[in-house]
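> Pasting the sequence and the predicted model now:
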Amino acid sequence: MSEPITVVGQLARDLVLVLDGDLPPTGSSGRVRERREQLGGKGANQAVALAQLGARPLLVAVAGDDAAGDALLAQARTDGIDVSAVVRRAGVPTGLIVELLRERNRWRYLEHLPDEVQLSAADIAAADRAFAGAAAVLVQLQQPEAAALAAARRARDAGALVVLDGAPPPAIRAEILALADVVRADAQETRLLTGKPGDDPAAALALLERGPRVVALAFDEGNRFAWRGPGPDTETLTLPLGDTAVVDTTGGGDAFIAALTVALLRGDPVPEAARLAVAASGATVGHVSGRPDLRGLA
């Protein structure tokens, strides 16, 4: 794939602590069985997955001007990610996400992601290279609404495949869904968008009517896909979760959306793209931390 895929989202330092047993009571200490420090945040996770699937990811995100930012950007370059559009915010510490993971996928996040490490509309306006010639633009809707909407508009103007990850807030929902080609939402986000669970056929159909041509909605037992066919009909597919024992769901959705995008761009039929997306997610949730390992999957 010669054209880059732009990812608009979060970059952060991930600190994953695997605990033995429950959290310690107040005023006491507990044992950490395993510790990982790595490049993370939803934007970086998606960009890593894209690179492992053979794409050329370009990341639009914010890092501080600290040593942590230096280290994360160095790791991103090693991973094959173009970080030329990452903003270095002066006087700001790079974002931090701490995951406390217990057995059986029982996790808690502690996040230090202040406004200064979120993207602004001005950051999007300055990122000309990130949109010119992009094959697709992945927009994470956890970013401020002004930045997300600006990114979707620029992607549409550039003729890129516009992929939305999450539930847009009400103020921009109608416009940004109309700009989208692909929408991915987890179970909670699906309820926010439609008031229905992801396995309800009406949920996906309702979203298709608002603009996208492919919708992927998660629910507890799997994923439901709906897309516009070559004629007036809408087609649907429900895929169960894979057989992989879930260790940590962190990053599963990021791997899913990266794989779905790569497959659609190379012209795979939606059912094949859907199966690759589910396989990528399954390959990620079977190990600790959100960092994917998708080499050889595509």
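Okay, I see it.

> okay, CA-based contacts and neighbour counts for the rest of this
Will do.

> how near is the residue nearest the centre of the chain to residue 55?
Centroid check for the chain by C-alpha atoms, centre = their mean gives residue 254 as the closest residue, at 3.7 Å. Taking C-alpha to C-alpha, to the nearest Å as the measure, residue 254 falls 15 Å from residue 55.

> any idea where the strands of the chain begin and end?
For the chain, the strands defined by DSSP state E cover 5-8, 12-19, 32-40, 57-60, 62-64, 87-89, 96-102, 106-112, 136-140, 161-165, 182-185, 214-219, 222-228, 234-240.

> Can I get the ones you listed in JSON lines including distance to residue 207?
Shown next, in JSON lines, are the strands of the chain (distance: least, C-alpha to C-alpha, whole Å):
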{"stretch": "strand 5-8", "distance to residue 207": "22"}
{"stretch": "strand 12-19", "distance to residue 207": "31"}
{"stretch": "strand 32-40", "distance to residue 207": "30"}
{"stretch": "strand 57-60", "distance to residue 207": "27"}
{"stretch": "strand 62-64", "distance to residue 207": "30"}
{"stretch": "strand 87-89", "distance to residue 207": "33"}
{"stretch": "strand 96-102", "distance to residue 207": "31"}
{"stretch": "strand 106-112", "distance to residue 207": "30"}
{"stretch": "strand 136-140", "distance to residue 207": "17"}
{"stretch": "strand 161-165", "distance to residue 207": "12"}
{"stretch": "strand 182-185", "distance to residue 207": "8"}
{"stretch": "strand 214-219", "distance to residue 207": "7"}
{"stretch": "strand 222-228", "distance to residue 207": "9"}
{"stretch": "strand 234-240", "distance to residue 207": "12"}
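
> Second structure for comparison follows:
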Amino acid sequence: MTNRIAVLGSINVDTTYHVTRFPQPGETISANDKSSAPGGKGANQAVAAARSGAQLSFIGMVGEDNEGKFMREALQEDGIDTKFLKNDPRHGTGAAVITLDANGQNDIMVYPGANFGMDESLLAGTEDLLEKVDFLIAQFETPQAVTAAAFKLAKEHGVVTILNPAPAKEILPELLAVTDVVIPNESESEVLTGIAVDSEEAMLKTAEYFKDHGVANLLITLGSRGVFYSTPHGHGIVPAFKVKAIDTTAAGDTFIGALTSQLRKDLSNVADALVYAQRASSLTVQRMGAMPSIPTASEVQAALND
């Protein structure tokens, strides 16, 4: 069965500067190389899900500029429906500047642009779409109020809502109330709850925190330690695949998109879906760039069969 997914999210054009090491405050260093590629957390997650066989629709905004045209075409190349990708006449397309060091670690500076030009009028006409999809995914590179309105609408149509609270910031209570699955990484989880996820006991305590705020399902990505999950079906840690990372950009986005492409709506297969998602993410970090590094279903299956 093919999962039908809508992503409400961010679109950025990524420019990556390749350096031997990160500069110190006030220091000027030379970049060894420079590259540009389509990206943004929302776009990356949509492409990851589409490349793993899901049927995708995208809800978002770009500027009336060449970058917006470039990003629209990039999504369409992966078979993603862009009917609800609107143009913002006031702001340029979102952009990110990424500094990547020789160890594959990065830091990122984002210009939100049209991503934060969204308001609830963007959702006009999306009811027909939400009647047909299984999952709606969103992140924090777009306004929370729009996400809350979209999730509320999605819940009215029986859609499973997935929130990736990145970059971490306080979550609106009304958004948590209509979120089915929350997926932070370990640092985001600590920012959101004040609980350091340094043990399974702490992770279970974090799961209780989110349950108390209305979210029944928690996944915490733990980098090289794997991923912790807590759902009504049980809890546990699925280990990561050991690989040599050369660029961690879009690793988390690949994980979320690939995971959602495999999940059943009742999350009964969460452990198996997590293994698939972990494998997909492990391939992404062995390649350069955001969207260009995201693997296809056949690549993930081949790696799982190795």
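Nice, I can see it. These numbers were taken from a predicted model, which means no experiment stands behind them.

> Please work out which of the strands of the first structure is packed deepest.
strand 5-8 (a mean of 30; mean count of other C-alpha atoms under 10 Å).

> Now that one on the second structure. Mean distance?
Following the fit onto the second structure, the mean deviation recorded for strand 5-8 of the first structure is 0.4 Å by mean C-alpha distance after the TM-score superposition for the first structure.

> which residues in the second structure form helices?
With helices called from DSSP state H, the second structure shows them at 41-51, 66-77, 127-130, 144-156, 173-176, 186-193, 200-212, 251-262, 270-284, 297-305.

> Relative to residue 100 of the second structure, which of those is closest?
For the helices of the second structure, the distance to residue 100 of the second structure is smallest for helix 251-262, at 13.8 Å, taking C-alpha to C-alpha.

> distance from that closest one to the first structure after superposition?
Helix 251-262 of the second structure sits 1.4 Å off on average (mean C-alpha distance after the TM-score superposition for the first structure).

> Who are the packing partners of that helix?
Using 3 or more C-alpha pairs under 8 Å, 6 or more residues apart in numbering; DSSP states H and E, the elements in contact with helix 251-262 of the second structure are helix 41-51, helix 270-284.

> Now render those as JSON lines, adding distance to residue 20 of the second structure and mean neighbour count.
Output for those, formatted as JSON lines (distance: least, C-alpha to C-alpha, whole Å; neighbours: other C-alpha atoms under 10 Å):
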{"stretch": "helix 41-51", "distance to residue 20 of the second structure": "25", "mean neighbour count": "30"}
{"stretch": "helix 270-284", "distance to residue 20 of the second structure": "21", "mean neighbour count": "24"}
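
> Now render those as TSV, adding distance to residue 260 of the second structure.
Listed next are these as TSV, based on distance: least, C-alpha to C-alpha, whole Å:
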stretch	distance to residue 260 of the second structure
helix 41-51	7
helix 270-284	8
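
> quick one, which of these is nearest to residue 175 of the second structure?
helix 41-51 (17.4 Å).

> who are the neighbours in contact with the closest residue to the residue nearest to the centre of the first structure other than its chain neighbours?
Nearest non-adjacent residue to residue 254 of the first structure, counting by C-alpha to C-alpha, 6 or more residues apart in numbering: residue 46, 5.0 Å away. Taking C-alpha atoms under 8 Å, 6 or more residues apart in numbering as the criterion, residue 46 of the first structure is in contact with 7, 254-255, 257-258.

> and those residues, which two are the farthest apart?
7 and 255 (12.7 Å).

> Now tell me what touches stretch 230-241 of the second structure from outside.
Under C-alpha under 8 Å, 6+ apart, the answer for stretch 230-241 of the second structure is 204, 207, 216-219, 223-229, 267-268, 271, 274-275, 278-279, 282.

> Quick one: distance of stretch 219-238 of the second structure to the chain centre.
Mean-position distance between stretch 219-238 of the second structure and its chain equals 16 Å (C-alpha atoms, centre = their mean, to the nearest Å).

> What's the local residue count around residue 212 of the second structure?
Burial measure for residue 212 of the second structure: 11 neighbouring residues, criterion other C-alpha atoms under 10 Å.

> quick revisit: going by distance to residue 96 of the first structure, which of the contacts of residue 46 of the first structure wins?
Distances from residue 96 of the first structure to these, taken by C-alpha to C-alpha, are shortest for residue 254, at 17.8 Å.

> Can you give me the distance of that closest one to residue 48 of the first structure?
Between residue 254 of the first structure and residue 48 of the first structure the computed distance is 9 Å (C-alpha to C-alpha).

> and if you look at residue 155 of the first structure?
From residue 155 of the first structure over to residue 48 of the first structure (counting by C-alpha to C-alpha), the distance is 21 Å.

> Same question for residue 157 of the first structure.
For residue 157 of the first structure, the distance to residue 48 of the first structure - C-alpha to C-alpha - is 26 Å.

> how many neighbours does the alignment partner in the second structure of residue 257 of the first structure have?
Here residue 257 of the first structure is matched to residue 256 in the second structure, going by TM-score structural alignment. Using other C-alpha under 10 Å, residue 256 of the second structure is surrounded by 29 other residues.

> what residues are up against residue 256 of the second structure?
So residue 256 of the second structure contacts 45, 48-49, 183, 277 (C-alpha under 8 Å, 6+ apart).

> same check, this time on residue 234 of the first structure
Taking C-alpha under 8 Å, 6+ apart as the criterion, residue 234 of the first structure is in contact with 226-228.

> I'd say residue 148 of the second structure and residue 174 touch.
Yes: Residue 148 of the second structure lies in contact with residue 174 (C-alpha atoms under 8 Å); the separation is 6.5 Å.

> quick one, which of the two is more surrounded?
Counted by other C-alpha under 10 Å, residue 148 of the second structure and residue 174 do not tie: residue 148 has more neighbours, with 22 against 16.
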